[in-house]
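Visitor: Output the structure for:
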Amino acid sequence: MTTKGIFRGLPWWVTWIAIPVLVLAVFGGLIMSVIGFVVSLVFKALLLVVLIAGLIYVVRKFTS
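Guide: Have a look, this model is predicted:
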């Protein structure tokens, strides 16, 4: 049975409102933890880039 067959007889509000709300209620914590992990990883990568750029700037300033 395909997904279109499952949702065929349901009203529009079940398909577009109730089911996404249930998915967010069940998997919301997981989704937020994954988003938090990705944001943390991007922040750490940007911090690493800034620190390396600062180190290169300081070394070039004092050695030239």
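Visitor: C-alpha only now, for contacts and for neighbours.
Guide: Fine.
Visitor: which residue ranges form the helices in this structure?
Guide: Here the chain has its helices, by DSSP state H, at 3-7, 12-13, 19-63.
Visitor: With mean neighbour count as new columns, can those be given to me in CSV?
Guide: Converted to CSV, the helices of the chain look like this (neighbours: other CA atoms under 10 Å):
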stretch, mean neighbour count
helix 3-7, 9
helix 12-13, 10
helix 19-63, 11
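Visitor: Now the second one, please; I'll put the structures next to each other:
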Amino acid sequence: MDNLLKSLPWWVKWIGIPVIALVVFGGLVASLISIVVGLLFKVIVFVVLVGALVFVVKRVTSGGSGGNRRDW
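Guide: Modelled structure (predicted):
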């Protein structure tokens, strides 16, 4: 295999083979990227919602502004 690659021109090794790999595995790479981005988005939404819930609970249990619980 090593002799085969050594006998090829540089543009085949550095341009041709990566382009063929992208064409063959491009759909797989795109789906993996979309899964990772979707998971990251869901994690960010989860963190924001948990933070908002903690903020609301702390505000309600501490009495909010002026310590008056009747505002809620």
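Visitor: when you align them, which residue in structure 1 goes with Ile33 of structure 2?
Guide: Taking TM-score structural alignment as the criterion, the aligned counterpart of Ile33 of structure 2 in structure 1 is Ile35.
Visitor: Map Ala45 of structure 1 across to structure 2 for me.
Guide: By TM-score structural alignment, Ala45 of structure 1 lines up with Val43.
Visitor: Average offset of stretch 23-39 of structure 1 relative to structure 2?
Guide: Its aligned residues in structure 2 lie a mean 0.4 Å from stretch 23-39 of structure 1 after superposition (mean CA distance after the TM-score superposition for structure 1).
Visitor: Counterpart of Val59 of structure 1 over in structure 2?
Guide: So, by TM-score structural alignment, Val59 of structure 1 is matched to Val57.
Visitor: do you know how far that match is from Ser34 of structure 2?
Guide: Val57 of structure 2 sits 34 Å away from Ser34 of structure 2, going by CA to CA, to the nearest Å.
Visitor: cool, and Leu40 of structure 2?
Guide: Distance from Leu40 of structure 2 to Ser34 of structure 2, by CA to CA: 10 Å.
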